[in-house]
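Just the structure for this:
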Amino acid sequence: MTSKVLDTFLNENITDLKKRGLYNEIDSVQGANGAMITIDGKKSINLSSNNYLGLTTDDRLKKVAKDAIDSYGVGAGAVRTINGTLDIHIDLEKKLAAFKGTEAAISYQSGFNCNMAAISAVMDKNDAILSDELNHASIIDGCRLSKAKIIRVNHSDMDDLRQKAKEAVESGQYNKVMVITDGVFSMDGDVAKLPEIVDIAEEFDLITYVDDAHGSGVLGKGAGTVKHFGLQDKVDMQMGTLSKAIGVIGGYVAGKENLIDWLKVRSRPFLFSTAVSPADAISSTKAIELLMESTDLNEKLWKNSNYLKEGLKELGFDIGNSETPITPVIIGDEKETQKFSKRLYEEGVYAKAIVFPTVPRGTGRVRNMPTAEHTKGMLDEAIASYEKIGKEMGFI
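Prediction:
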């Protein structure tokens, strides 16, 4: 017999989410997650993928992944600290360090894992973390896991950061104080004010941590937000993911050699979870090599991004203050946002509705993610659909 209390709790709350337009329906994609996708047999222009550079379906990555399976098998076979560290994991980490301009790097099973692992390995109950209020959920969870005092900072408000850093350090309550921020904020597409953050960190001797999941492969000609500002020698911990612009799966932290040594002996996902598969490791390395050799894909991404942004702005949509390819069309009401997204899908454009709790209530938006793989024709079709539905629903 299963719990009636649990059934009641689940049914009541799922029903409530559906009524308020907050229930997220999960779609199943048939085939590759490229510029065009197929859902329930229907082909659509895909504007919801994090596959910024189109590398998920790149033939060069597929070839090395297939070769790795033949040579190494389908799994690593153990955790990294026993005998799950393959030579290709070491190659990946060396390439990551070179890519990010640091002494060393450590790879993990996912970007979310990185933040859970690295923050809690460095910070504890005797410390404090200054965290931007719009930081990613994985940062929030990593901070909670550390048991450090979490001090919420107004979004990109440098006066608030300086004041709270001063109070935390001068209070004498904490052994260490960290400032942590997304490099690129995933819902609005704005970029952290890293030069100012670093200045404040140096003034108060703060540990600096940048989550560059949406910046790597995008900013700094592909090398990320920290490289974009030329701050590789000023940021203590650079976290990134291998599942967005890199096109594969996994995550990493880059920094000084002693930091990476510490994470290898104290970060729990590294110690207790099997390493990423050989195919994932070697295809990630190949992707990074491609980005280091050429900026062609990065330039195409930005060309497509600017084209889509201008088209939507000219129609009169509110696209916020995005400084990156992330292009939100802000609707506001959650039900209207869900309806708008569904109408886009009916017109052949897949752009997912983003509502609370991912974004604050009343700020629902359809988030568009143009990639290097999109053609001008695809983007023109998407803009035409936005115009049709925007007029139909009275938004433009």
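
only C-alpha atoms for contact and neighbour calcs from this point on.
OK.

now the strands for the stretch 201-350 of the chain?
Assigned strands in the stretch 201-350 of the chain, in chain order: 207-211, 237-241, 251-255, 327-332, 349-350 (criterion: DSSP state E, counting those that start in this stretch).

Dump these to a markdown table, plus mean neighbour count and distance to M178.
Output for the strands of the stretch 201-350 of the chain, formatted as a markdown table (neighbours: other CA atoms under 10 Å; distance: least, CA to CA, whole Å):
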| stretch | mean neighbour count | distance to M178 |
| --- | --- | --- |
| strand 207-211 | 24 | 4 |
| strand 237-241 | 27 | 10 |
| strand 251-255 | 26 | 15 |
| strand 327-332 | 23 | 30 |
| strand 349-350 | 26 | 39 |
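
just the helices in this structure please.
Counting by DSSP state H, the chain has helices at residues 4-19, 59-72, 87-100, 111-122, 137-146, 158-171, 194-204, 225-228, 257-266, 268-272, 278-293, 296-315, 334-346, 376-392.

Next, the second sequence, to be compared with the first:
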Amino acid sequence: MDMALPVVNATAAVLARVSAAFNAPFARAVVFGVHIDGHLVVEGLLIAVIVFQLSRKSYKPPKKPLSEKEIDELCDEWEPEPLCPPIKDGARIDTPMLESAAAPHTTIDGKEVINFASANYLGLIGNEKIIDSCVGSLEKYGVGSCGPRGFYGTIDVHLDCEAKIAKFLGTPDSILYSYGISTIFSVIPAFCKKGDIIVAFAAFVVFIAVCASTTSSSALVIVSHLGLLPPLRALPPHLQAATVATLGRWCSYLYMATDVAIQAVGPTTSPSTSSNMIHPQCHRIFLDYTSLFSDNRVLLRQFSRYAVLAPRPSRRPSLPVFSDIGNSGQIAPLDEIVRLKEKYRFRVILEESHSFGVLGQSGRGLAEHYGVPIDKIDIITAGMGNALATDGGFCTGSVRVVDHQRLSSSGYVFSASLPPYLASAAVSAVSYLEGNPSVLADLRSNISFLHKELSGTPGLEISSHVLSPIVFLKLKKSTGSSNTDIDLLETIAERVLKEDSVFIVASKRSPLDRCKLPVGIRLFMSAGHTDSDISKVSSSLKRVSASVLSDYI
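This next block holds a predicted model:
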């Protein structure tokens, strides 16, 4: 504004002088009783120039067709940018192809193998009752639903499935989604709007950032938890800069925790103390904190202070909680999280894809496992592909939470609804779980037996929770290179499959990952596995790992 004022003054002065110059010869001119002043001449000239410019035809450069030689040269010079990062040398790109259902025993390359690579926790894949319900639904409704739920895509079996899940979990209402992974991707943007704050464990920084990117006005707070991510300050300087630059794509303001105070780094701010956390513009925060549940509550208290004292009274932090971390087998401490929620006024979004149908006395998930009342959880989501042997996902909670998604959740509004036969399979699977609680005892017995059998595996150790259906084996001693670690683990998995017909998988890492969790071998336990299956995978792993890791033990 200060720079524009001299320009305006100079322009006005020039026009005044021009008008004065024309005023002299026309000082006594009168046309049709109208006194002609110099400013009328200037304005007339300006109007003439404007009319001339508007009446001109736009300039079109002469069209000269390219010769065949020029076209060939342009095509030869064109180099398209890669759509994805190049595959590194030694990376495995060929994965085994299943030739039958992903049951505890499956077929690969015409050979029957024991399957520890598929999430089939209750062993319901291939269950006759579920298959019969799918066949009956196919005969009655056909395959697809022919549209989203709001556009002729709602079938009575969808409503039955929603009512069944809500009754099973003891919630007022629930809503179905077509794909398990799209559930949480749709729920978070539906509820996190401008000025809201998302608190996510560092293990899910990429996952939650993708969710938050659909609502660019939401804040993103990343909290390192359980030692899964080393503090940013411990990284080399060039990696710190790269991390800050990457997070800057998502966050306007980054707050990096140090041992004493919080430093704010933003496009228009200089490093300062934590007092700026209540600044109305500083609504996007990065917290690199070794544990959310430490005795030192300074960062959490200051974050809560920011959330409470911010100018918008409706601003509330949301805490997405993943019940079971799929890449490490850890289980979230829900009881502690709920206690913090009530103290610091969080909204808790609980994702239970790996705990629904698994944890708790009757398989009702993490809340039942910890004895937390279900109404203490604001939003619960889960994919149905891991325990219920079907596809799709659901979100459950209060009637208000569910109704809001029917018009605001992209995955519900714009996606074709879940095929009716998959909804029928979900209803049958929940009914089976209610009528056969012993299947949970079988699953826990298998998990306990596998932990016992895998103890003492050369070069490997179990880092997962004793109740997690994902048994995670990591290297006792890293080689110092994640690529080398992954190569060793994939070699073990390949040899176990080739030599002993046991299908296991090593954890994968994407070049886009911002959080480098420990790599390892994941074993997906099922209630359908037998003791002989578990003994075989244990003995095979011990023998192969002793051979592959002989130089690292």
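
Let me see the TM-score of these two.
The TM-score (TM-score structural alignment, normalised by the length of structure 1) is 0.92; 391 aligned residues with a CA RMSD of 2.3 Å.

got the helices of structure 1 as JSON lines, with mean neighbour count and distance to S48 of structure 1 columns?
Below are those laid out as JSON lines (neighbours: other CA under 10 Å; distance: least, CA to CA, whole Å):
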{"stretch": "helix 4-19", "mean neighbour count": "11", "distance to S48 of structure 1": "22"}
{"stretch": "helix 59-72", "mean neighbour count": "16", "distance to S48 of structure 1": "22"}
{"stretch": "helix 87-100", "mean neighbour count": "19", "distance to S48 of structure 1": "26"}
{"stretch": "helix 111-122", "mean neighbour count": "24", "distance to S48 of structure 1": "18"}
{"stretch": "helix 137-146", "mean neighbour count": "19", "distance to S48 of structure 1": "19"}
{"stretch": "helix 158-171", "mean neighbour count": "16", "distance to S48 of structure 1": "31"}
{"stretch": "helix 194-204", "mean neighbour count": "17", "distance to S48 of structure 1": "27"}
{"stretch": "helix 225-228", "mean neighbour count": "23", "distance to S48 of structure 1": "22"}
{"stretch": "helix 257-266", "mean neighbour count": "16", "distance to S48 of structure 1": "33"}
{"stretch": "helix 268-272", "mean neighbour count": "18", "distance to S48 of structure 1": "29"}
{"stretch": "helix 278-293", "mean neighbour count": "22", "distance to S48 of structure 1": "21"}
{"stretch": "helix 296-315", "mean neighbour count": "18", "distance to S48 of structure 1": "13"}
{"stretch": "helix 334-346", "mean neighbour count": "19", "distance to S48 of structure 1": "11"}
{"stretch": "helix 376-392", "mean neighbour count": "17", "distance to S48 of structure 1": "12"}
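
what do we get in structure 1 for E162 of structure 2?
Using TM-score structural alignment, the partner of E162 of structure 2 in structure 1 is E93.

wait, doesn't its match sit right on I106?
Yes. Counting by CA atoms under 8 Å, I106 is a contact partner of E93 of structure 1 at 5.8 Å.

before we move on, the earlier item: any chance of CSV for the strands of the stretch 201-350 of structure 1, columns distance to D280 of structure 1?
CSV is the format used below for the strands of the stretch 201-350 of structure 1 (distance: least, CA to CA, whole Å):
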stretch, distance to D280 of structure 1
strand 207-211, 21
strand 237-241, 12
strand 251-255, 11
strand 327-332, 29
strand 349-350, 27
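
For I151 of structure 1, find the nearest of those.
strand 207-211 (14.2 Å; CA to CA).

How about the residue mapped onto L98 of structure 2 from structure 1, nearest residue that isn't a chain neighbour?
By TM-score structural alignment, L98 of structure 2 lines up with V29 in structure 1. What sits nearest to V29 of structure 1 in space, not counting adjacent residues and going by CA to CA, 6 or more residues apart in numbering, is I39, at 4.9 Å.

I figured that neighbour hits S28, correct?
Yes. The pair I39 of structure 1 and S28 qualifies as a contact (CA under 8 Å) at a distance of 6.1 Å.

who has more neighbours, these two?
Legend: neighbour count by other CA atoms under 10 Å for I39 of structure 1 and S28, higher for I39 (14 against 9).

Please list all residues in contact with that one.
27-30 (CA atoms under 8 Å, 6 or more residues apart in numbering).
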